[in-house]
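**Student:** need a structure here:
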Amino acid sequence: MKLAIHYPNFSFPGGNTAIAPLLAATARAADEGGASTFTLMDHWFQMEAFAPATEPMLEGYTSLGFLAGITRRITLGLLVTGVTYRYPGLLAKTVATLDVLSEGRAMFGIGAAWYEKEHKALGVPFPPVAERFERLEETLRITRQMFGDDDGPFEGKHYQLAETLCRPKPVQQPGPPVMIGGSGEKKTLRLVAQYGDLCNLSAPDVETVAHKIDVLNQHCADVGRDPAEIEKTIIFGQNPLDDTDGFLRTMESYAKIDVRQVWVSNRGTDDPASWTTEVCDRVLPRLSEI
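**Tutor:** Here you go, the predicted structure:
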């Protein structure tokens, strides 16, 4: 099983001047320690379930560009891009740029968006959920077209592009791997089956994730897709250093239902770089054997 590091917190002793050095050191620790993927959030305010909205939050793609220049092997992405925040043609160009500058290490994570407070505060339209999913599907189609050889127009319900020109193309072809975030059974997992290379599931317990994978497999059957083409991944909410043996036993259970990558995060530590180094040293060698 692979290890992914998620970096959701920018509130550390030292204030704003500590943000860049800590982020850089943590990404380098993940890169050098053998983690597979390093992700940030696509938010403009801190999530209120985690900390007050007034706590620091960096813009995601600017931050990933910074990390692309100081890492060498690790995959970089957002967990996950909110579809409402950027016009899809411009988003495709942004992701292609990240892939070129990272020399083929971008991951395109995307979802339907949910944080209404930041939309209202910053003047971003926040359509009803059904429309957000329609826009998500059109965005997936547009980015696929822009990453490929078709520079022609796109005519959708919500987006109309006269040209889908994108130069340079992403280094990865037919484009960076697409990860669709969320576990919704009717819409999200259907989109994963049709467009995704990875799914990302919250992991309250093995039984819940197994059920979600069964639903995904049925959607794959409906659209004629081999479910083995989609990498199953989970977000795990507990610190693997608190009970490493217990964490690894749990991951063995997830591996049995075809989960291949787990995200852990640095919440609750003032030294995320040292935490990441310790996770890579203590947990990753044993996790890689599962």
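
**Student:** Every contact and neighbour count from this point should use C-alpha atoms.
**Tutor:** Will do.

**Student:** ok now stretch 118-134, how far from the chain's centre?
**Tutor:** How far stretch 118-134 lies from its chain's middle: 20 Å, per CA atoms, centre = their mean, to the nearest Å.

**Student:** May I see the buried residues of it?
**Tutor:** Residues of stretch 118-134 classed as buried by neighbour count (16 or more other CA atoms under 10 Å): 118-119, 126, 132-133.

**Student:** which of those residues lies closest to residue 206?
**Tutor:** Nearest to residue 206 out of the buried residues of stretch 118-134 is residue 133 (CA to CA; 26.9 Å).

**Student:** quick one: contacts for that closest one?
**Tutor:** 112, 187 (CA atoms under 8 Å, 6 or more residues apart in numbering).

**Student:** and it, what helix or strand is that in?
**Tutor:** Assigned by DSSP states H and E, residue 133 belongs to helix 129-147.

**Student:** next structured bit after that helix?
**Tutor:** Next along the chain after helix 129-147, taking DSSP H and E as the criterion, comes strand 154-155.

**Student:** The structure of the following sequence is requested for comparison with the preceding one:
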Amino acid sequence: MDLRIFTEPQQGASYDDQLAMAQRAEQLGFDAFFRSDHFLRMGDGDALPGPTDAWTTLAGLARETSSIRLGTLVTSATFRHPGILAVQVAQVDAMSGGRVELGLGTGWMAEEHVALGVPFPERRFGLLEEQLEIVTGLWSTPDGESYDFDGEHYRLTDNPALPKPVQRRVPIIVGGNGPRRTPRLAARFATEYNQSFPEKADVAAQVARVRAACEDAGRDPDELTFSVAFVACVGADEAEVRRRADAIGREPAELREHGLAGTPQEVLDGLGALAETGVSRVYLQCLDLTDLEHLDLIAAAVMPNAG
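**Tutor:** The predicted model follows:
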């Protein structure tokens, strides 16, 4: 089971906070450090120090880490034009020596778009589909050739399709819990399919839908990595679980039900149940970016026994 660290910096974290956690995660041997792509705090609380841009942050982390993979869960299709996004991701991939992954989704937080002055169309799935086609099309265009696209939402003409990423194929993560369109999109474009904060009882059925969509598309479903994201709240004892839950404004019982929480053995049991559904990668959402000891505990008591 691959364990990755996933953060929500818009809840109150500076670049230095993110750097400290990414470097600690790298030192401890976690597979990757991912962050959300949001510009507005969710819920009540102090909004300081303010948001940080996902791809600007990842560019910095690319130069200040050396081995850990970096990415977004997920970049919103409403925030960036796909032609610009392809350049940004390819550049950060080069800056990292080929360690970048791109999670791409429709975006969902209407209030955030109002605050930023960014359009938030009611129907966004078409935007996402065209963005995936454009970004992957630009990266796969042979050197010396240009790329054209004429869609409902975007039109590109004589694009030189440069720069190219360092990786032959930047991993593309498609996420969502929809029963029909999302599985088809994952089967067509993704290297990884992610369910973020699903009901645990629903994970296996959604994995089956995506596998069936791959088969319908003539693709081997075993080519796809299946992943989930859950809030992590791990403590050596119940007092530590309670302290970490209080720090993020959550209840231990609720976190045990909907996240990966409790003692290391409880979390290992949860990971084992997920593995039985076909999941092989888990994003541990660590909401307190100042609690680096949380990562230490997971690395020492969970990761070696996670399979």
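
**Student:** can I get the buried residues of stretch 118-134 of the first structure in a markdown table with distance to residue 55 of the first structure?
**Tutor:** Output for these, formatted as a markdown table (distance: CA to CA, whole Å):
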| residue | distance to residue 55 of the first structure |
| --- | --- |
| 118 | 13 |
| 119 | 17 |
| 126 | 22 |
| 132 | 27 |
| 133 | 29 |
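
**Student:** Aligned to residue 95 of the first structure, what sits in the second structure?
**Tutor:** Residue 95 of the first structure maps onto residue 89 in the second structure when the alignment is built from TM-score structural alignment.

**Student:** Show me the strands in the stretch 51-200 of the first structure, by range?
**Tutor:** Using DSSP state E, counting those that start in this stretch, the strands of the stretch 51-200 of the first structure run over 75-78, 81-82, 108-111, 154-155, 160-161, 178-181, 198-202.

**Student:** These into CSV, with extra columns for mean neighbour count?
**Tutor:** Shown next, in CSV, are the strands of the stretch 51-200 of the first structure (neighbours: other CA atoms under 10 Å):
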stretch, mean neighbour count
strand 75-78, 26
strand 81-82, 23
strand 108-111, 24
strand 154-155, 14
strand 160-161, 14
strand 178-181, 25
strand 198-202, 23
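
**Student:** Start and end of stretch 28-39 of the first structure, how far apart?
**Tutor:** 13 Å (CA to CA, to the nearest Å).

**Student:** related to what we said a few turns ago, my guess is the match of residue 95 of the first structure meets residue 100, correct?
**Tutor:** Yes. Using CA atoms under 8 Å, residue 89 of the second structure makes contact with residue 100 at a distance of 7.4 Å.

**Student:** Comparing these two, which residue is more hemmed in?
**Tutor:** The neighbour count for residue 89 of the second structure versus residue 100, taken as other CA atoms under 10 Å, is higher for residue 100 (30 against 23).

**Student:** State the distance from that one to residue 192 of the second structure.
**Tutor:** Taking CA to CA, one finds residue 100 of the second structure at 13 Å from residue 192 of the second structure.

**Student:** Quick check: neighbours shared by those two?
**Tutor:** Residues touching both residue 100 of the second structure and residue 192 (CA under 8 Å, 6+ apart): residue 171.

**Student:** so what's the residue in the first structure that residue 105 of the second structure lines up against up against?
**Tutor:** Aligning on TM-score structural alignment places residue 105 of the second structure opposite residue 111 in the first structure. By CA under 8 Å, 6+ apart, residue 111 of the first structure lies in contact with 80-83, 136, 180-182.

**Student:** Spell out the residue ranges of the helices in the first structure.
**Tutor:** Listed in chain order, the helices of the first structure (DSSP state H) span 19-33, 60-68, 88-101, 116-122, 129-147, 188-195, 206-223, 244-256, 272-282, 284-287.
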